[in-house]
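[1] sequence unknown, structure follows:
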């Protein structure tokens, strides 16, 4: 028996609970993992609270991230004792995820824990930091360098945004952070933001083409914000889009794309090929340190997940939430 968060849906309704589970309940998989740490992401909050149609199979253990130690493997790439991590692949949505003490998984979804990172540190990074690293890579692939000018990060106090600010700053970029929580401005400056703007400047319907302000952007918000970001990019600017906190719609004009040659680069982290994952995580391990990870994260126990999910959905959580599943 082990502890976990279980989401159920039946004639009694939709509910999530902290409960005891039996190993016999675990789904099929060729790798067994003793989970050390997981995380609580925005997607996990939607799943646990039922505020978004995230969960597609019931019952289900949520948690789109996990890090731990292999206890049994039939997969050729892994052996008992290996340290591994997982992000995405529908885990925590279609398949049982990391918010439990044990997991049974498809070994193709796992990658080795990068040298230099502990399981806790990897979960301080989690899907949010991994997505931010992919977004930075998308900008670089399109020729964006620090010399090109300012880079805007929207949703800068969220998990992806916080990491995007920090990673860009460490790579020498001049970062403009957009946030609705001006009381967190000093925190964003400590992460490396050179300038802070209020998200209200971007969140309402705007002009089809605005003043050229940024060489590039990383957007985790979508909707009117993404439309205004595109409208404010320099000639041949690039925006890496990786989120939809404001909405899935894009009420934009083609003007930035056909008059300024702007590129809208989509960033998916869920189904990313294995080689991209390994490369992104290897790079993360060289750019982050304990001081950054401590400043950008907080730790809770598995028993605190349900109440913290409510706070996350209410916008009361800053940065990353690490979950120690063994307390």
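    Great, that's in hand. These figures come from a predicted structure and were not determined experimentally.

[2] switch to C-alpha atoms for all contacts and neighbour counts from now on
    OK.

[3] Report how many residues lie close to residue 181.
    Neighbour count for residue 181, taken as other Cα atoms under 10 Å: 15.

[4] any idea how far it is from residue 323?
    Relative to residue 323, residue 181 is positioned 24 Å away (Cα to Cα, to the nearest Å).

[5] Burial check on residue 275, number of neighbours?
    The number of residues packed near residue 275 is 9, by other Cα under 10 Å.

[6] isn't there a helix covering it?
    Yes - under DSSP: H, G, I helix; E, B strand; the rest coil, residue 275 falls within a helix.

[7] quick one: contacts for it?
    With Cα atoms under 8 Å, 6 or more residues apart in numbering as the criterion, no residue contacts residue 275.

[8] What of residue 62?
    Each residue near residue 62 by Cα under 8 Å, 6+ apart is listed here: 5-7, 44, 47-48, 91-93, 96-99.

[9] Is it in a helix, a strand, or coil?
    Residue 62 is classified as coil under three-state DSSP.

[10] same question, residue 163
    Applying three-state DSSP: residue 163 is helix.

[11] Not counting sequence-adjacent ones, nearest residue to it?
    Closest residue to residue 163 apart from its sequence neighbours, by Cα to Cα, 6 or more residues apart in numbering: residue 129 at 5.4 Å.

[12] here's the one I want to compare it with:
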């Protein structure tokens, strides 16, 4: 038996609690992993507190990230004892995820543990840091360099936004961080932000084009904030959009795209192909600032996760929460 956080939906009600699970109940897959660390993401918090629509079927073990040691493998790429990680691929949504002491999944979803990073650091990065790196790579693909001008990052107090601020700073970009929490100014400055703006800086004005201020942007909010960001990008700039924390709708005109040649690049970290995943994780291992990363991290046990989830949704937790699956943190 192994301990897991289990979401069940019974008689119209969704419940989440710790359970002892029989390993024979694990879903299909060719690699079984002893999970050492996972993390608490926004999507995990939604699944834990609300169930559907994040959870596609019940019962479900949440956790879109996991890192640990291979126990058994029918995949020739991996052998027992290998240190591995997985993010995305429907973990915690359609396939039992990482908030458990054991997981079974297809070997093609796994990546080798990046050299030079601890398990805590890997899960501190997790989906948030992986997504942020994909956003940075999208800016680079658009030809945006540190010499191009400042980069604006929305939702900077969250996991993806904070990781983006840190990575961009480490790579030499001037970063403008946007947050709805004024108390995070010192924290965002410590991550490298050259300027911290309130959320109102991306409030809609109704104009198809705003003053051109930023060479590029990374947006986690969607909706009006993304529309205003696109309208404020300089000629030939790029915006990487990776979230919809604000709104799924996008109320903007074609003006930024046909008058300023702005590029809007969507980022999908869930189904990202393996070769690009490998590239992104190699970059993370090379480009991450360990000191700044550690300043973003909080530690939790599996038993603490149900109480942390609503706090994360309410914006009361900054940075990243690493969940340790061993008896102690």
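    Cool, the structure landed. Predicted model, so just to flag it, every value in this text is computed and none were measured.

[13] Strands along the stretch 1-150 of the first structure, start to end?
    Ranges of strands in the stretch 1-150 of the first structure, per DSSP state E, counting those that start in this stretch, are 2-10, 13-21, 31-39, 65-73, 83-87, 102-105, 111-112.

[14] Make JSON lines out of these and add mean neighbour count and distance to residue 147 of the first structure.
    Conversion of the strands of the stretch 1-150 of the first structure to JSON lines gives the following (neighbours: other Cα atoms under 10 Å; distance: least, Cα to Cα, whole Å):
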{"stretch": "strand 2-10", "mean neighbour count": "18", "distance to residue 147 of the first structure": "47"}
{"stretch": "strand 13-21", "mean neighbour count": "14", "distance to residue 147 of the first structure": "49"}
{"stretch": "strand 31-39", "mean neighbour count": "25", "distance to residue 147 of the first structure": "35"}
{"stretch": "strand 65-73", "mean neighbour count": "24", "distance to residue 147 of the first structure": "35"}
{"stretch": "strand 83-87", "mean neighbour count": "25", "distance to residue 147 of the first structure": "32"}
{"stretch": "strand 102-105", "mean neighbour count": "24", "distance to residue 147 of the first structure": "44"}
{"stretch": "strand 111-112", "mean neighbour count": "18", "distance to residue 147 of the first structure": "34"}
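
[15] As a markdown table, those strands with distance to residue 235 of the first structure would be great.
    Shown next, in a markdown table, are those (distance: least, Cα to Cα, whole Å):
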| stretch | distance to residue 235 of the first structure |
| --- | --- |
| strand 2-10 | 47 |
| strand 13-21 | 48 |
| strand 31-39 | 38 |
| strand 65-73 | 37 |
| strand 83-87 | 35 |
| strand 102-105 | 46 |
| strand 111-112 | 38 |
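
[16] Out of the ones you listed, the one nearest residue 135 of the first structure is which?
    Using Cα to Cα as the measure, strand 83-87 is the one of these that comes nearest residue 135 of the first structure, at 15.5 Å.

[17] which secondary structure elements does the closest one contact?
    Other elements packing on strand 83-87 of the first structure under the criterion 3 or more Cα pairs under 8 Å, 6 or more residues apart in numbering; DSSP states H and E are strand 65-73, strand 111-112, helix 119-141.

[18] The residue nearest in space to the middle of the first structure: what's it in contact with?
    The centre of the first structure sits closest to residue 128, judged by Cα atoms, centre = their mean, with a distance of 2.1 Å. Shown in contact with residue 128 of the first structure (Cα under 8 Å, 6+ apart): 41, 159, 160, 163, 320.

[19] In the second structure, what residue corresponds to the fourth one?
    By that I understand residue 163 of the first structure. Here residue 163 of the first structure is matched to residue 163 in the second structure, going by TM-score structural alignment.

[20] burial measure for its match, as a count.
    Residue neighbour count, defined by other Cα under 10 Å, stands at 28 for residue 163 of the second structure.

[21] That one is in contact with residue 132, isn't it?
    Yes - with contact taken as Cα atoms under 8 Å, residue 163 of the second structure and residue 132 are classed as touching, separated by 6.0 Å.

[22] quick revisit: out of the helices and strands packed on strand 83-87 of the first structure, the one nearest residue 200 of the first structure is which?
    Among these, helix 119-141 comes nearest to residue 200 of the first structure, with 22.6 Å by Cα to Cα.

[23] Only the buried residues of that closest one, if you could.
    119-139 (16 or more other Cα atoms under 10 Å).

[24] list the contacts for the nearest residue to residue 195 of the second structure once chain neighbours are set aside?
    Among residues not flanking residue 195 of the second structure along the chain, residue 176 sits closest, at 4.8 Å (Cα to Cα, 6+ apart). Residue 176 of the second structure is in contact with 150, 151, 152, 153, 193, 194, 195, 196, 197, counting by Cα under 8 Å, 6+ apart.

[25] Quick check: nearest residue in space to the first one, chain neighbours excluded?
    Meaning residue 150 of the second structure. Nearest to residue 150 of the second structure is residue 174, by Cα to Cα, 6+ apart, at 4.8 Å.

[26] now swap in the last one and tell me
    Of all residues not flanking residue 197 of the second structure in the chain, residue 178 sits nearest, at 4.8 Å (Cα to Cα, 6+ apart).

[27] wait, what's in contact with residue 9 of the second structure?
    The contact partners of residue 9 of the second structure, taken as Cα under 8 Å, 6+ apart, are 15, 51, 58, 59.

[28] list the contacts for the second one?
    This points to residue 51 of the second structure. 7, 9, 14.

[29] and which of the residues you listed is nearest to residue 278 of the second structure?
    Nearest to residue 278 of the second structure among those: residue 7, at 31.1 Å, using Cα to Cα.

[30] how close does the corresponding residue of the first structure for the closest one sit to residue 44 of the first structure?
    Residue 7 of the second structure maps onto residue 7 of the first structure when the alignment is built from TM-score structural alignment. Relative to residue 44 of the first structure, residue 7 of the first structure is positioned 11 Å away (Cα to Cα).

[31] separation between residue 265 of the second structure and residue 220 of the second structure?
    12 Å.
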